[in-house]
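A.B. asks: For reference, the sequence and a predicted model appear below.
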Amino acid sequence: MELHQLRYFVAVAKEGSMTRAAASLFLAQPTLSIQIRKLEQEIGAKLFERLARRVVLTEAGTAFLEHAERALTELERGRERVEDVVGLRHGRVAVGVLPSVAAHLLPGVLAEFRAEHPGVTVNLVEHDVSREFEQLVQAGELHMAVTRMPVTLTGLDARTLVHEPIVVLVPPGHPLTGRREVALRELADEGFVCMRSGYGLRELADQLCAEAGFAPRVVIETGQLSIVHGMVRSGMGVALLPRLAASGAEHAVPVSDPVARRELGVVWRRTALESPPVAAFLDRLLAMCDGAGELTPAARGAAGAR
């Protein structure tokens, strides 16, 4: 069954005449008659009764007309929806994002994208495990993810967004309070407040301490970044965090070690960019980040100067 045959059938039913229907469709009448006969053969029933000056629907034709009209209506709606997506009037973008990035790096991107494309829905999926984001992007469950670099899975495209400094959060009155910077080795005897094992921020802290020659003496583990901040404020220990994740802390001292950086980037499947809304969101994200050096001006404004 061909789409044009449905259109021809509906036209004949409305006009009640092969001649008038052919004229409205800009077809030769014999061509229209042939197509209607082919449709009747496929349906397995006569759809029209041919009288002297007109044609009328048979009982089978009447039963089929409702469904043919509904099918054509749905196809037209589908075409309009596609046009909306292509024209960025409608659509959906699913973005994986680390919690600190969602709170401090993406709001500006989302605000501008929303202003330009109010009909496109952006779904943010927060997670603290970068490698799971890569798997979700590769599996097609996310269109893209803003995550820690470098990317480990093959077949994905990626680009660095920012290189983010690491800071140490210290309690009020701590000897390091007010220091311009601190070396990681100076923290070897400190008690650490950390995210639980398996979280990206914990992996980063453990890695930095190992590169400085010690293992952190963890006094408190948690699954909430806000609890890390609260425990440090209460004097339970210090915490190593990227600048974005440290936003809002009263006492954050920059770490001087050259390795004390977190590289954030965006990862995506190339085929995902076949969706105009996804491609437009990626363009907006890349436009707001310089991809080299420290935090961009937009990100620095969100995180605050430390």
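C.D. replies: Now that the structure is in, tell me what you want to look at. Numbers count the residues shown, from 1 in each chain.

A.B. asks: Only C-alpha atoms from now on, for both contacts and neighbour counts.
C.D. replies: Fine.

A.B. asks: Mind telling me what element residue 13 is part of?
C.D. replies: In the assignment (DSSP states H and E), residue 13 maps to helix 3-15.

A.B. asks: and the end-to-end length of stretch 189-209?
C.D. replies: 11 Å (C-alpha to C-alpha, to the nearest Å).

A.B. asks: Only the buried residues of it, if you could.
C.D. replies: 191-196, 199-202, 204-209 (16 or more other C-alpha atoms under 10 Å).

A.B. asks: wait, residue 133 sits on residue 147?
C.D. replies: Yes - at 7.4 Å, residue 133 and residue 147 qualify as touching, with contact defined as C-alpha atoms under 8 Å.

A.B. asks: Of the buried residues of stretch 189-209, which is the nearest to residue 87?
C.D. replies: residue 200 (37.4 Å; C-alpha to C-alpha).

A.B. asks: Next secondary structure after the helix or strand residue 192 falls within?
C.D. replies: Here residue 192, judged by DSSP H and E, is contained in strand 191-195. Using DSSP H and E, the helix or strand that follows strand 191-195 towards the C-terminus is helix 200-211.

A.B. asks: Put this next to the previous one:
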Amino acid sequence: MEIRQLHYFLMLCKELHFTEAAYKLGISQPTLSQQIRVLEDELGQPLFDRLGKKTVKTEAGNLLEHYALQIVQQLENAKNAIEDLTNLNTGHLRVAVLPSDLDYRLTALLIDFHKEFPNTKVQVIPSIDILNKVLENEVDIGFGLAIQPDSRLNRIPFHTESYSLFVTKDHELADKGIILPADLVNLPLVMYPKGFSGRDLIETWCLSQKIAIDALMETGSATSLFQLVKAGIGATIQPSQLIESFQSLGIRAIPIKDSPTRNLEMFYRTDKYLSQSAKAFLNRMETFF
């Protein structure tokens, strides 16, 4: 059994379609079929059932997938550890973050990190599906809302933040010391679309406060939201710390009584080797916020 065959097998497990899996592997469909047959002959068990045009894993296929994933991950860990030993401060770090407000605030951290690790390639990937990206090994580390305990993941809480109402300095509410939940009713707002984690958190909080808000305009960009606030189109409800990035626009952040809060965590797979640069990135995130 060869590592190459396991990679072929795992791709077919993912796609459950011989032609599509072969295309993504860059090989012909007959070659893929032949290699799967070699595996099945060696194990003495069928790994897939071919039901017409449908391909499904057998019980033996499910078992091999479980162990093949571990084998491939451990091999990748070995390669990364040796690379870390021989080529310090090089490599590739992939991180997934909440879109818009969280990735926007990472610029200063990335600049500082690059000074210490100039040869490490960093990819910051905004996503609303961070957990699955980490579990599917599409990224090395996830930074997002706190998740439920999971034995497959190491979790590190790093920040808890409240929300404020952001308005222009000449807004009718600008002189208030604190905003009551009732003040938000019928207030023209510009917000993230529903389905964004920040918007859904606020909607859940509104239900707990027995109020409803209505967005006059929605956009998925933090920069766009604050430009709309500056233009006087509406106010917005965002993490309080964002005022540090947008105060120059002439915008004020007013605390909200019993405001929504969100707990942020970093998480990565327990079976994944973390390079020195990845560990340094985690440490910087803890102190940055």
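C.D. replies: Arrived safely. All of these numbers come straight from a predicted model, not from anything done at the bench.

A.B. asks: which helices and strands sit right next to the lengthiest helix in structure 2?
C.D. replies: Scanning structure 2 for the helix with the most residues, using DSSP state H, yields helix 59-86. For helix 59-86 of structure 2, the packing partners by 3 or more C-alpha pairs under 8 Å, 6 or more residues apart in numbering; DSSP states H and E come out as helix 3-15, strand 90-97.

A.B. asks: As a markdown table, those with distance to residue 71 of structure 2 would be great.
C.D. replies: As requested, the helices and strands packed on helix 59-86 of structure 2 are exported to a markdown table (distance: least, C-alpha to C-alpha, whole Å):
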| stretch | distance to residue 71 of structure 2 |
| --- | --- |
| helix 3-15 | 9 |
| strand 90-97 | 21 |
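
A.B. asks: quick one, which of these is nearest to residue 180 of structure 2?
C.D. replies: Here strand 90-97 is closest among the helices and strands packed on helix 59-86 of structure 2 (C-alpha to C-alpha), at 30.5 Å.

A.B. asks: Give me the mean deviation of that closest one from structure 1.
C.D. replies: Superposing on structure 1 places strand 90-97 of structure 2 at an average distance of 1.0 Å from its equivalents, by mean C-alpha distance after the TM-score superposition for structure 1.

A.B. asks: so that strand aligns onto which residues of structure 1?
C.D. replies: Counting by TM-score structural alignment, strand 90-97 of structure 2 pairs with residues 90-97 of structure 1.

A.B. asks: list the buried ones in that stretch?
C.D. replies: Buried residues in stretch 90-97 of structure 1 (16+ other C-alpha under 10 Å): 90-97.

A.B. asks: cool, and stretch 109-123 of structure 2?
C.D. replies: 113, 117, 120, 122.

A.B. asks: now do stretch 273-284 of structure 1
C.D. replies: So stretch 273-284 of structure 1, judged by 16+ other C-alpha under 10 Å, has buried residues 273, 275-282, 284.

A.B. asks: Touching, residue 130 of structure 2 and residue 95? I think so.
C.D. replies: No - under the criterion of C-alpha under 8 Å, residue 130 of structure 2 makes no contact with residue 95, lying 9.1 Å away.

A.B. asks: Mutual contacts of these two, please.
C.D. replies: Contact criterion C-alpha atoms under 8 Å, 6 or more residues apart in numbering; residues bridging residue 130 of structure 2 and residue 95 by contacting each: 142-143.

A.B. asks: Tell me the spacing between the aligned partner of residue 213 of structure 2 in structure 1 and residue 92 of structure 1.
C.D. replies: Mapped onto structure 1 by TM-score structural alignment, residue 213 of structure 2 lines up with residue 216. Relative to residue 92 of structure 1, residue 216 of structure 1 is positioned 42 Å away (C-alpha to C-alpha).

A.B. asks: again with residue 78 of structure 1
C.D. replies: Residue 78 of structure 1 is 16 Å from residue 92 of structure 1, by C-alpha to C-alpha.

A.B. asks: Would you check the span in structure 2 matched by the longest strand along structure 1?
C.D. replies: In structure 1, assigned by DSSP state E, the strand with the most residues is strand 157-169. Here strand 157-169 of structure 1 aligns to structure 2 at residues 154-166, judged by TM-score structural alignment.
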